[in-house]
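Novice: just a sequence and a predicted model for now, questions to come.
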Amino acid sequence: MFAHWLRSKKNPIAPSQNTIVEPTASTPLFSTIQENVDYVRQTLGNSTDIIIREFTYNSITEGLAILYTDGLVDATVVNDFVMRSLMADSTEIDPEQDPFDVLTMHTLTIGEIQKVSDMKGMLHHILSGDSVILMNGYTKGLAAGTKGWKDRGVTETNVETVVRGPREAFSESIRTNTALIRRKIKDPNLWMETFQVGQVTQTDVVLMYVKGIALDSLILEARNRLTQIYIDGIFESSNIEELIQDEVITPFPTVYNTERPDVVATELIHGKIAILVDGTPFVLIAPALFETFLKSSEDYYHRVDISTLVRILRYAGFLIALLAPSFYVAITTFHQEMLPTQLLISLAAQREGIPFPAFIEALLMEITFEVLREAALRMPRSIGSALSFVGTLVIGQAAVEAGIVSAAMVIVVSITAISSFVFPSYDLSNAIRILRFPLMALAASFGFFGILAGLLGLVLHLNSLQSFGVPYLSPFAPLELNQQKDALFRFPFQSIFSRVRTLNARNVVKKANRKPFNP
């Protein structure tokens, strides 16, 4: 085997004569239409969805050709605003004029037109839904914006549901998504930068920020991380999220994702940046702090007292979902003296005849619930509800009656499961699902001392995390008293007059005092 490898290194296989050299930005177009058409057909493997139409235009005897991808263009736009404009125009062209300038300024009635001078650019436009116009005798062409593939449009959000607030959600079209944000922020300082990420997929990725509010260092860092991505394909924003996050080995998300335009608009005016990926309705927001995942857009659409109460309930749910099974295991195993006598007698009577210790009992129930939850998510919707009913009632009741688990353990696991659904972010719920099991093991081994050691390690880990250079636990650590008005509690808008200083040090005032009413 080693000898074969050595021979292959000494005598590398020669490339086939039919191998197509990958075009670069420096590979110019050919001067004849036929050569360009042959190159496109050969490069794309004579794909049947590539439409090539040759025709003549007015006094240009050399001829024109239009190339586009069927299914990616709007056929009406191609026929009415490109083909009809070219074939019905009678503008005389001065031999000293550039015919492409004449087409751009006098003939084509389409808004988006770009010049193309290299093979890579031509192929990119063709495969992105644009129509490329070529002319004999010229090593350049025109790309007309004729994108028009089908999408599901703007629909109601399915993940981040609200009682009061906008119902619209992002779609898989990146241009639709940018328009939804532009509709909410009409400031000319809302800037966008577009990148093509993925060596094979060439996926459009948009970096969006408000100039003058977002820090230049944050924008530069985001731009550098996007341009340094080297991967074959990007199919979802989670691919970008994994490649640009600060820390990979952590259960906690350090980049926030949402499908709501109002959430993105709110975070942009707070000094953050947004990353939109073509083909997915989920937009990334950075920096993402721990308190961000416990906030909801609906907090700002309800009264202050209700929003504060709900936010406190989320923090309480976080502690219950993380620690409830561990506390039950620790108390029933090591610290029975902490329970009232009547409750202790009741728990002892329930556990009589249970063949497993409390830790194994909790582990079995937690694993069973996780399996049922994943099965309900993957099954068709019509069957998923029935599966949830069977899992919660039939299996739970049967396990108690069979003496495998106690009724108290079923109650604890149920409360834990309900508490894990109160978070607006599904990513934070996943982090708690992971951390729950090692905390249960520590509780079974060392009781409350093990839980305390686990919590200390968890706090130290959270303190070590950063999101694009911003401390993950900000504004709790480091403590910023001025920012507590919109952290654990939600103060009235009249009291929240500054942005987070760790995100923006130049433009910290975000609202003026309310003007007095003059009747």
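Specialist: Everything's here; your move.

Novice: use CA for all of it now, contacts and neighbours both
Specialist: Noted.

Novice: please list all residues in contact with residue 215.
Specialist: Applying Cα atoms under 8 Å, 6 or more residues apart in numbering, one finds that residue 215 lies in contact with 271, 503, 504, 505, 506.

Novice: adding another structure so you can compare the two:
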Amino acid sequence: MVGRFFQRKPNNSSRETSNDEQAIQYQQQKKEMLLPSFEDNISKVKKTLGNSADLIIRVLHIGPENSVTIGVLYTDGMVNTTALQDLLDSLINKLKPNDINSPDRTSIVTAIQKNAVTVGEVEEVKDLDKLITNVLSGHAALLIKDEPQAITVSIPGHEKRGVEEPQSATLIKGPRDGFTETLGTNTSLLRRRIRSSNFWLESKEIGEVTKTRVMIAYIKGIANENVVREVHERLDKINIDAILETSYVEELIQDEGYTPFPTIFSTERPDAVAGKLLEGRVAILVDGSPFVIVVPSLMVEFFQASEDYYQRADVATLLRFLRFFCFFIALLAPSIYIAVLTHHQEMLPTTLLISIAAQREGIPFPAFVEALIMEITFEILREAGVRMPRAVGQAMSIVGALVLGQSAVQAGIVSNAMVIVVSITAIANFCFPAINLATSVRIVRFGMMCLAAVFGIFGIMFGIILLCIHLCTLRSFGVPYTTPAAPFILQDQKDVIFRMPLWSMFSRPRLISQNNNIREQINPPSKPERGTRKQ
């Protein structure tokens, strides 16, 4: 769906510069400015919006002898009704007669801004397109008779979901709040954790039709300025009708599009984003999406969970070892089973080989076809479980797997050993904290199974070599994807496979933050002297 209505701007720098200048001049000429005629401005707004039923227009006569006429425009359901009533009361009661009767007519606009408008963010608008955009974004617009400009007041009040625990990244120990679809709520969740004047937020508007607000968040002095500049440049090059979710932005700004592995990290957890901002990364928040993307991203991040930093270092290290082990199981278990049964039966102990041969007696398919049938069946069950209603989906996937597996064994289509291999592979695939990495492993697993069926163990080794080469060629905003393993950085090994104690991780990732690599050093906990006892 996306490919039908987006275009990327050309990469030719000189031609791109001239085209951008021409586009800016054209947009400036294209802007339709507001007129002094009060009635003409209102009729233009109505005509542009097609006399939309949710556009509310109220005309107020204020001042002595009702000498000033003001039109209030807003979208029904998009503004806070209480704040709107306060705004209307202020317009009627707080405007001074001296300001209204002043010979300088521009003082009316100034008086309204300073005295009458006491709520929301105030902006002076002079063109019709900006006026309509603000009205559709939850602003109330004030059109003043005989004035070629308008005042918009931000009083959004649309319905929104409350802060809840994210379903895609649950924890046993840790904070329970998660991002929502409201951009202001998401920025406040980050502000609660990073109360620093160096925490900067910069806003952009992307999408010719949707005009979606996109926020860039980073910590000044810690984040790499080159990365911040690169983020701005890539976002500015997006030429698309609609941005409906963070994935749109992720797909349009990533370094490499032809890879199964995610090169941009996304999460619903504010604590995870705050931790990455403190390492020198840049976060991108999209209005209407509960997921926040963080760049640059490394492959090791997809094995790390927020809970690793809320437990003891030894427990977190053990869990990371388990995740890496599950990665190899999910990637290679069916391939090794196929390779051994097809090409290398001598590698199995005699007792085990006889047991597997007895199970496979009467199976009409080779091991590769047998594994392919089971993998495809499990993928169908997984997808059906996701699309079904939540109360039914989980039960259907579990019961479906048990019934189909047992029935397939009794019918002589697959063996018991193959059911065990596919089951442990599927379980290991759920151990990754990032669901997009689990999807990547599922894709690569089918390729490894084909190599194992044709070339055996040598095919698996060849596939691993190709996979390592591919991973080493990937970049995420200029940073090697396999950092700190390749290139190997010794000081960054404290938070890869091992999770060292917090007091020992006094340096930030070297290739991520190049401005301020040293954190505030924490002294290790002191041990009490032997023989002393707390009274």
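Specialist: Now that the structure is in, tell me what you want to look at. Only a predicted model underlies this, so the values are computations on that prediction, with no experimental measurement involved.

Novice: circling back: for the contacts of residue 215 of the first structure, pick the one with the most neighbours.
Specialist: The member of the contacts of residue 215 of the first structure surrounded by the most neighbours (other Cα atoms under 10 Å) is residue 271, with 26 neighbours in all.

Novice: residue in the second structure matching it?
Specialist: In the second structure, the position corresponding to residue 271 of the first structure is occupied by residue 280, as judged by TM-score structural alignment.

Novice: that match contacts residue 518, correct?
Specialist: No - assessed by Cα atoms under 8 Å, residue 280 of the second structure is found out of contact with residue 518, at 11.2 Å.

Novice: one step back: list the members of the contacts of residue 215 of the first structure that persist in the second structure.
Specialist: For the contacts of residue 215 of the first structure, the subset whose aligned partners also touch in the second structure (both residues aligned by TM-score structural alignment, their matches' Cα atoms under 8 Å) is 271, 503, 504, 505, 506.

Novice: any chance of these in a markdown table, plus secondary structure and distance to residue 333 of the first structure?
Specialist: A markdown table is the format used below for these (DSSP: H, G, I helix; E, B strand; the rest coil; distance: Cα to Cα, whole Å):
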| residue | secondary structure | distance to residue 333 of the first structure |
| --- | --- | --- |
| 271 | coil | 49 |
| 503 | coil | 46 |
| 504 | coil | 50 |
| 505 | coil | 52 |
| 506 | coil | 55 |
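
Novice: would you mind finding the match for residue 84 of the first structure in the second structure?
Specialist: Aligned counterpart of residue 84 of the first structure in the second structure: residue 89 (TM-score structural alignment).

Novice: which helix or strand contains its match?
Specialist: helix 81-93 (DSSP states H and E).

Novice: name the helices or strands packed onto whatever helix or strand comes next after that helix?
Specialist: Next helix or strand after helix 81-93 of the second structure toward the C-terminus (DSSP H and E): helix 97-100. Helix 97-100 of the second structure is packed against helix 106-111, with contacts defined by 3 or more Cα pairs under 8 Å, 6 or more residues apart in numbering; DSSP states H and E.

Novice: anything in contact with each of residue 280 and residue 518 of the second structure?
Specialist: Common neighbours of residue 280 of the second structure and residue 518, counting by Cα under 8 Å, 6+ apart, are residue 508.
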